[in-house]
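**Q** one predicted model, sequence on top.
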Amino acid sequence: MALNPRESAEYIVKNVKHVKIHYNNIEKLAQTVYKKIKEKIISVDNFSQHELHPSDKDIHAIDWIFLIDTLNFCFWTPGNDTKWKVNGQTGYFALCAAINRAIKEGVDITNPKFYSKISEEELDKILRSDDGIIKVPLLEARVNCLREVGLKLIEKYDGKFENCIKLCNNSAQKLLKLIVDEFPCFRDEAIYCGKQVSFYKRAQILIGDIWSCFRGKNYGEFNDIETITMFADYRVPQVLVHFGTLEYTEELLNFLKTDKLLNAGDEREQEIRGASIYIVEELKKNVWKLFEENGENIEKNIVNSILLDHFLWDYRRKNAKELEFIPFHKVLGIYY
């Protein structure tokens, strides 16, 4: 049985060889985050305020979120290849734009009965780029993921992911376990220093997106949402390096600058991801401490690693040019 993401991060950090953590800079970043929470710049409302996201009033919101996070992986292309773009958007938001376009065109894309039998040609058309030439990375893998989750939903959950949520009695951890047990394409695990560790990026972001969309109410009401960690990907570490909370050894930094691919499960990959989770957990604790030191009530279910991840990920997008000199680790795979 794998350690959960938090336990995995702690275990990895105790054994790291290729990265360093700077606690004083985590404390400095916590000051910045605390102010932005007070100013409502960091807020759960930011999810539904994005034009490409559904609102909690949308009857298909759960189906849309589940579909998106089934496909939410690996949007970068090796070398200097042109980026995959949809309606001018790149990466995750290009995926959102493509799915929304398909819905407007009358494609029943959020229905498991449709995507459990989807062909590569059909998904290729749905995810077609603006120029009609550049294809989304790992198209075949995306088809396989859709078929896998669609069949399971039909066979066991009456074709509705909301039935999975209802079974978990408002527990994010129970839902996390259900997701990784029932849908293998979400089972983001590896072996590090002899132990089975987990990161569960897509499974946790699925829970985080439901919580964010419904603002912690209705389907998004989880009594343990603060136990969900950040979503260990390849972009947030850039921001953590930028803020001085994460540092790569010279050897690792030089390797990343070569733009070479890492194999999934590589020790260096796991250390970057594990350290990222650990840093954001420490950041969260420091923010909680600032609220307490200022005599303010801290709603730990509101100030959580989901919001901190949103802040860091958005910061990278808004400051992409400034951060581009910091290399990111590259892995072709379905987990992030």
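**A** Structure received.

**Q** hey, let's count contacts and neighbours off CA atoms from now on
**A** Will do.

**Q** give me the residues contacting stretch 281-298.
**A** With contact meaning Cα atoms under 8 Å, 6 or more residues apart in numbering, stretch 281-298 is reached by 6, 26-27, 29-31, 33-34, 229-230, 300, 303-305, 308.

**Q** one more time with 6 Å, if that's ok
**A** With contact meaning Cα atoms under 6 Å, 6 or more residues apart in numbering, stretch 281-298 is reached by 26, 30, 34.

**Q** go through that stretch and flag the buried ones.
**A** In terms of neighbour count (16 or more other Cα atoms under 10 Å), stretch 281-298 has its buried residues at 281-290.

**Q** any idea how far the closest residue to residue 4 other than its chain neighbours lies from residue 209?
**A** Leaving aside its chain neighbours, residue 4 sits nearest to residue 198 (5.7 Å; criterion: Cα to Cα, 6 or more residues apart in numbering). Here residue 198 is placed at a distance of 20 Å from residue 209 (Cα to Cα, to the nearest Å).

**Q** next: residue 268.
**A** Residue 268 is 28 Å from residue 209, by Cα to Cα.

**Q** next: residue 291.
**A** 25 Å.

**Q** next one for the comparison:
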Amino acid sequence: MLTPKETGEYISNLSKSVSIEEEGVESLSLKLYDELKDGSISVSNFLKCDDVHPVGMLEEKAINWIFVVDTLNFCFWAAKNDSWWEITHEGNKYSGYFGLCAAINKAIKGGIDMTDSKVYSQLELKDLEEILQGDDSSVKLQLMKERLDSLHQVGNVLLEKYEGSFVNCIKNSKNSAQSLLNTVVSEFSCFRDESIYKGKKVSFYKRAQILVSDIWGFCQGKGLGEFHDIDTITMFADYRVPQVLVHFGVLKYSPELYKLLKSEVLLESGCEEELEIRGCSIEAVERVKNRVLQLLEKSKSESNNILCNSILIDNYLWEYRRHKTDELEHIPYHKVVSIYY
């Protein structure tokens, strides 16, 4: 099985529908270099949204909250002209990932402790549908049964092997991001984001990697979130970050693929086009990261202690898309019904 990093390099070398443009890599690298130097990109800003993230929770409870959220963190897209799933909590309206966070918080406030594996491993479908009920009852999240199955699966494994807490998985990893990643994908099959591309087994591990990264970000790289090899985590290959990489000229789609995506065709999970988009995204961000590190090394005297890794680059690109929705609207993104992203 190729690791996500190896997968990105392998697929990008053989890809026919997606290419990486070195001019775009250089341009984005220079932009990120400037953003890093002025402090706009840092671990302290990683997925910053304190009104839905677990601020003030005890550390173990907060980490189990993160684990549950990342277990359910997939498939939020809406087809063209369809309404987006949105939820209001404490006077604020949220959608997508942040909507999921708000829904979990709303459930906890209502007496359903979604950080307790004994609770979510025994939920029924109607319970989860109520927890994830949006403002418009006619708009439902996709894959509700698969979401429930994922909760049951991870909850039962935690109860059977880890005394009910994901914290024990972290402790067993001995401060290694890769060790924790391997635990997650081997113990919890709903995180096992793997496929076959041109005869080789490839892996992306989008949700598993973002889980490790969320622990790191929440703990600010200290305590349970201290991983000596955190920089080995790649970007999180989803459907939105590739859209931003196209915007910045880092990725280029073939005319045939661009036309296909523009037509709103639903891609089959594991198809060649999907794997090339995801794989090339990983390799593209690796190249950007390496170039930024070169720039930081050259200006070492004025950029001491500036941290740059693929996690922070991915977060910047993901947030950029959120804040520049209208600017990126004309660029199509691939749509796949999948539990992996």
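**A** Sure thing, it's come through. Source: prediction; values computed, not measured.

**Q** could you find which two of the buried residues of stretch 281-298 of the first structure are furthest from each other?
**A** Greatest spacing in these, by Cα to Cα: 281 and 290 (14.5 Å).

**Q** ok, back up a step: closest one of the contacts of stretch 281-298 of the first structure to residue 65 of the first structure?
**A** Distances from residue 65 of the first structure to the contacts of stretch 281-298 of the first structure, taken as Cα to Cα, are shortest for residue 34 (28.6 Å).

**Q** check which helix or strand covers the closest one.
**A** Element membership of residue 34 of the first structure, judged by DSSP states H and E, is helix 23-38.

**Q** buried ones in that helix?
**A** Under 16+ other Cα under 10 Å, the buried positions of helix 23-38 of the first structure are 25-27, 29-30, 33-34, 37.

**Q** what's the matching residue for residue 305 of the first structure over in the second structure?
**A** Correspondence of residue 305 of the first structure to the second structure, assessed by TM-score structural alignment: residue 310.

**Q** count of neighbours near its match?
**A** Neighbours of residue 310 of the second structure under the rule other Cα atoms under 10 Å: 22.

**Q** against residue 24 of the second structure, how distant is it?
**A** Noted for residue 310 of the second structure: a distance of 17 Å to residue 24 of the second structure, by Cα to Cα.

**Q** strands along the stretch 101-250 of the first structure, start to end?
**A** 189-192, 195-198, 246-248 (DSSP state E, counting those that start in this stretch).

**Q** how close does the first one sit to the second structure?
**A** By that I understand strand 189-192 of the first structure. Its aligned residues in the second structure lie a mean 0.3 Å from strand 189-192 of the first structure after superposition (mean Cα distance after the TM-score superposition for the first structure).

**Q** buried stuff in that strand?
**A** Within strand 189-192 of the first structure, the residues scored as buried using 16+ other Cα under 10 Å are 189-190, 192.

**Q** next one: the last one
**A** With burial defined by 16+ other Cα under 10 Å, the residues of strand 246-248 of the first structure counted as buried are 246-248.

**Q** which of these sits closest to residue 183 of the first structure?
**A** Nearest member of the buried residues of strand 246-248 of the first structure to residue 183 of the first structure, counting by Cα to Cα, is residue 246, at 32.1 Å.

**Q** sorry, back to before: quick one: the helix holding residue 34 of the first structure to the second structure mean distance?
**A** For helix 23-38 of the first structure, the mean deviation from the second structure after alignment is 1.0 Å (mean Cα distance after the TM-score superposition for the first structure).

**Q** contacts for that helix?
**A** Applying Cα under 6 Å, 6+ apart, the set of residues contacting helix 23-38 of the first structure is 42, 244-245, 283, 286-287.

**Q** return the closest of those with respect to residue 58 of the first structure.
**A** Among the contacts of helix 23-38 of the first structure, residue 42 lies closest to residue 58 of the first structure (Cα to Cα), at 23.5 Å.

**Q** checking the most far-flung residue of the second structure relative to its centre next. Helix, strand or coil?
**A** Farthest-out residue of the second structure from its mean C-alpha position, per Cα atoms, centre = their mean: residue 301, at 33.4 Å. Secondary structure state of residue 301 of the second structure, per DSSP: H, G, I helix; E, B strand; the rest coil, is helix.

**Q** pull the contacting residues for the match of residue 305 of the first structure.
**A** Here residue 310 of the second structure is in contact with 234-235 (Cα under 6 Å, 6+ apart).

**Q** change it to 7 Å
**A** The contact partners of residue 310 of the second structure, taken as Cα atoms under 7 Å, 6 or more residues apart in numbering, are 233-235, 285-286, 289.

**Q** which position in the second structure pairs with the residue nearest to residue 4 of the first structure?
**A** Residue 198 of the first structure maps onto residue 203 in the second structure, by TM-score structural alignment.

**Q** ok, now residue 174 of the first structure?
**A** Alignment note (TM-score structural alignment): residue 174 of the first structure maps to residue 179 of the second structure.
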